[in-house]
Each structure stands twice: as structure tokens, then as C-alpha cells.
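Peer 1: sequence? don't have it. structure:
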């Protein structure tokens, strides 16, 4: 029990420091000092500052997405649901110091990308489940085309993740609008409403 407590204290200390001062200004010594554990204890649980940041980032990202999804009015059209989700996620990512590291810090983007390459990390997310559930619902209610295989529809939305992961290539000044336009075009192409 005490081991989980130390790991949790390190995690919470890191989260708070990343929120307060960002990735670059936070170091392992500050994390352990705030958690009231020895520096050596940190390395029992985490290989590096980068690893703990990734875990904090993932938890923060998942928390933000759950909150956003809980506030979406699912009675809207598919286009409005997807648009509302993307706009809220972009706004939250800009406002949250931990999430904004993905956009501001190339080093952090690379660290996150390395971890995201792990098999099934995207498919095991809450948003992925939310998306699949709604795609199925939109197909059943006749809002999405049925002549396109479900796997193909999912692949179209997965393309948005690829765009998200290649934001540097697109350019940060264009990224939010490109993501929103692509999502809109995908939904328009799948929609049965004219």
C-alpha cells in the first residue's frame, strides 16, 4: 500500500509542477521534494522525467476528453457533435499547461509520439469508444451511409489522429482549422443528409 502511495504522491507532485511551471522548468528533484520522497525512490517507479510526464499527459488528456464528451449534446447532428468535440478539445489543449506542451514543445511531441506508437493505445481510449458507439448509432438511425463498411468509416476518423500526430508538417498556424475542415468533410461525405 505504501508503495502505491509513494507512486501516487510522485505522480500528483509531477502533475502539479507541470501545471505550475511546465515541463522544462520541472525537474526530478523538485518532484521528489514535493512528494516528500528520496530521489532514488522516483527511479523505482519512473525511468525518467519524460516517462512521468507522458503518464501525467495521458491522464490529463483522458480526463479532459471525458469532460468534453460528457458536455456534448448527442441530439445534435453528427457534424455538430464532431465539431463541438474538436473545438472543445483544441480550446482545452490551448488552456491546459500540460496538454499545451503537445503543441508548443517539439521535444514533448516526440516523447508523446514514441509512447503513442505502442499498439492499441488509441483504440483503448475513451474517445475511441465514444466515436465507435456514435458512428454505429448514426448508421442505425440513417444519418450515416450504410454502403461504406464500418471499418472504413473508422479508418477515415483514424486519419484525423494521423493529422494530429503530424501537426508540425501542417504548421501550427494551420493545424486547428485543417483538423476541423477535414473532420467536417469526412462527416459530410458520410452523411445521408444533403
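Peer 2: The structure has been received and is ready for your questions. Treat the numbers as computed from the prediction; the structure is a model and nothing was measured. Residues are numbered from 1 along each chain as shown.
Peer 1: Only C-alpha atoms from now on, for both contacts and neighbour counts.
Peer 2: Will do.
Peer 1: what's the spacing between the residue nearest the centre of the chain and residue 69?
Peer 2: Closest residue to the average C-alpha location of the chain: residue 61 at 4.4 Å, with C-alpha atoms, centre = their mean. Distance check for residue 61 against residue 69: by C-alpha to C-alpha, to the nearest Å, it reads 12 Å.
Peer 1: just residue 110 next, same as before
Peer 2: Per C-alpha to C-alpha, residue 110 is found 27 Å from residue 69.
Peer 1: Which of these two has more residues huddled nearby?
Peer 2: Between residue 110 and residue 69, residue 69 has the larger neighbour count (other C-alpha atoms under 10 Å), namely 19 against 13.
Peer 1: Which residue is the nearest non-sequential neighbour of residue 136?
Peer 2: Spatial nearest neighbour of residue 136, chain neighbours left out: residue 150 (7.8 Å); criterion: C-alpha to C-alpha, 6 or more residues apart in numbering.
Peer 1: burial measure for that neighbour, as a count.
Peer 2: Residues near residue 150, counting by other C-alpha under 10 Å, number 15.
Peer 1: what residues are up against residue 99?
Peer 2: Going by C-alpha atoms under 8 Å, 6 or more residues apart in numbering, residue 99 touches 57, 60, 61, 92, 93.
Peer 1: actually residue 135, not the one I typed
Peer 2: residue 144.
Peer 1: Going by neighbour count, which residues of the host helix or strand of it are buried?
Peer 2: If you go by DSSP states H and E, residue 135 is part of helix 126-140. For helix 126-140, the buried set under the neighbour-count rule, 16 or more other C-alpha atoms under 10 Å, comprises 127, 128, 132, 135, 136, 138, 139.
Peer 1: Alongside the first one, take a look at this:
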């Protein structure tokens, strides 16, 4: 933990780093933003940065997780069982989630050039593993809520969570997929939902 700062000061410094870091990363990317750029923008000494983060990639990852939490909150709170067509509701929810990701400047920066590869290379394994666990911990309660709300799933909840996680990873492959990206995403969402959900007429057989 950082030494020499009160709890309020630590909170203020970290918030400042994240706010200024978000601005700089969105504008220039992680690779083109230096530690001195970050500390100068935040109004702190350069050495102070290392009391909070080992690398600028770890700061970017914290900002990324903060942005993800907003996307996840909207995903968690969205109703999917209202009406008689949960397949349509879930498909629409997945499309809306993709749109939120695509419109977010931090995600745009992550998917630009080789930022994603650089981030994965620089981050410690334990942070990536914790992130995957956090994703799973978020998705499983959502899936169980769908079940309680009358959405009939054809496979185990853990498989559903894995499929949804894999689907969202498509957003990291936009450049590789190319011009067919949006059509590919729409097709896969439709196919995934069709396979994961049991038709209502079959649910009581």
C-alpha cells in the first residue's frame, strides 16, 4: 500500500490517475502515453505513480474494468423475460451490449492497433485470472435470474456463461474479421440464442 498518504489522499490520487489516465489513453493510446504524462496530468510526483501501479498497463486495466462494470450493470439489470419472446429479448440485449462496447472510447482504444496484445503481455497473470473469475461471478447470477424469470435454457449455466463470454470476445477481433464484422456478430448472436434457449412449446415436454 502507498505510504505517507492518508486514506482520503490515496483515494483522491487514484481517482485523479484514473480520470487523467482515461483522457490520455483515449486520446493517444497506452503505448504513446508515458508515466510522466500521467503524473503531470494528475498533478503528482512521478515516483508517486509507482506507489499505486507497477505499470501504466495496470492503470489502463483498472480503467477498463471500471468501464466494463458500467456495461455489466446495464446487462445485469435488463429484463429479458417480459412478453412471450425471450429469444428476441436476449438477442436484443446482446446486440445492445455490443453497441455499448463499440461506442465506448476506452474499448475503442483497446481494440485499436496492437493495444490488446500489448496489454495481455504486460499484465501479471493473477490480474487476468481475477478478471476472468469476476466475469464468471457476474454472468452466473444473471443466467440464474433468467431461469427464475421463466427463460428455459438448453444447457448448464456454466456453459451458457462460457458461450456468452466467448461471444463478447468477438469485439476484440473486429480488425481480423474485417468488413463482415457486424453481420458476423448478428449471425452468431442469433445462432447462439437459438441453441441456448429451449422453445417455449418444448419447455414442458
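Peer 2: Received, thanks. Here the structure is a predicted model, which means the values were calculated and not measured.
Peer 1: quick one, helices of the first structure?
Peer 2: Using DSSP state H, the helices of the first structure run over residues 2-25, 28-35, 39-45, 49-70, 78-95, 97-104, 106-116, 126-140, 150-165, 167-170, 175-190.
Peer 1: just checking, what packs against the third one?
Peer 2: Packing partners of helix 39-45 of the first structure (3 or more C-alpha pairs under 8 Å, 6 or more residues apart in numbering; DSSP states H and E): helix 2-25, helix 28-35.
Peer 1: I'd like to know which of those is closest to residue 185 of the first structure.
Peer 2: Closest to residue 185 of the first structure of these is helix 2-25 (C-alpha to C-alpha; 35.0 Å).
Peer 1: what inclination does the closest one have with respect to helix 49-70?
Peer 2: Taking axes from the mean of the first three to the mean of the last three C-alpha atoms, to 10 degrees, one finds helix 2-25 of the first structure and helix 49-70 inclined to each other by 90 degrees.
Peer 1: was I right about residue 65 of the first structure contacting residue 89?
Peer 2: Yes. Applying C-alpha atoms under 8 Å, one finds residue 65 of the first structure in contact with residue 89, separated by 7.0 Å.
Peer 1: Map residue 116 of the second structure onto the first structure.
Peer 2: In the first structure, the residue matched to residue 116 of the second structure (TM-score structural alignment) is residue 109.
Peer 1: correct me, but that match touches residue 100?
Peer 2: No. Here residue 109 of the first structure does not reach residue 100: they are 10.1 Å apart, not a contact under C-alpha under 8 Å.
Peer 1: Report the distance from stretch 55-62 of the second structure to the chain centre.
Peer 2: Its chain's C-alpha centre and that of stretch 55-62 of the second structure lie 15 Å apart, by C-alpha atoms, centre = their mean, to the nearest Å.
Peer 1: List the buried residues for it?
Peer 2: Buried-residue list, stretch 55-62 of the second structure, by 16+ other C-alpha under 10 Å: 56, 57, 58, 59, 60, 61, 62.
Peer 1: now the second structure: which of the contacts of residue 99 of the first structure match?
Peer 2: Here is what carries over to the second structure from these, by both residues aligned by TM-score structural alignment, their matches' C-alpha atoms under 8 Å: 57, 93.
Peer 1: ok, which pair from the contacts of residue 99 of the first structure is furthest apart?
Peer 2: So, the contacts of residue 99 of the first structure by C-alpha to C-alpha: farthest apart are 57 and 92, at 13.0 Å.
Peer 1: Look at the two and report which has more neighbours.
Peer 2: residue 57 (21 against 17).
Peer 1: What is the equivalent residue in the second structure for the more buried one?
Peer 2: The alignment partner of residue 57 of the first structure in the second structure, by TM-score structural alignment, is residue 64.
Peer 1: Contacts only, for the closest residue to that match other than its chain neighbours.
Peer 2: Distances taken as C-alpha to C-alpha, 6+ apart put residue 106 closest to residue 64 of the second structure, at 6.6 Å, once the chain neighbours are dropped. Contact analysis of residue 106 of the second structure by C-alpha under 8 Å, 6+ apart lists 22, 25, 26, 64, 67.
Peer 1: What separation is there between whichever residue in the first structure pairs up with residue 106 of the second structure and residue 26 of the first structure?
Peer 2: Here residue 106 of the second structure is matched to residue 98 in the first structure, going by TM-score structural alignment. Residue 98 of the first structure sits 12 Å away from residue 26 of the first structure, going by C-alpha to C-alpha.
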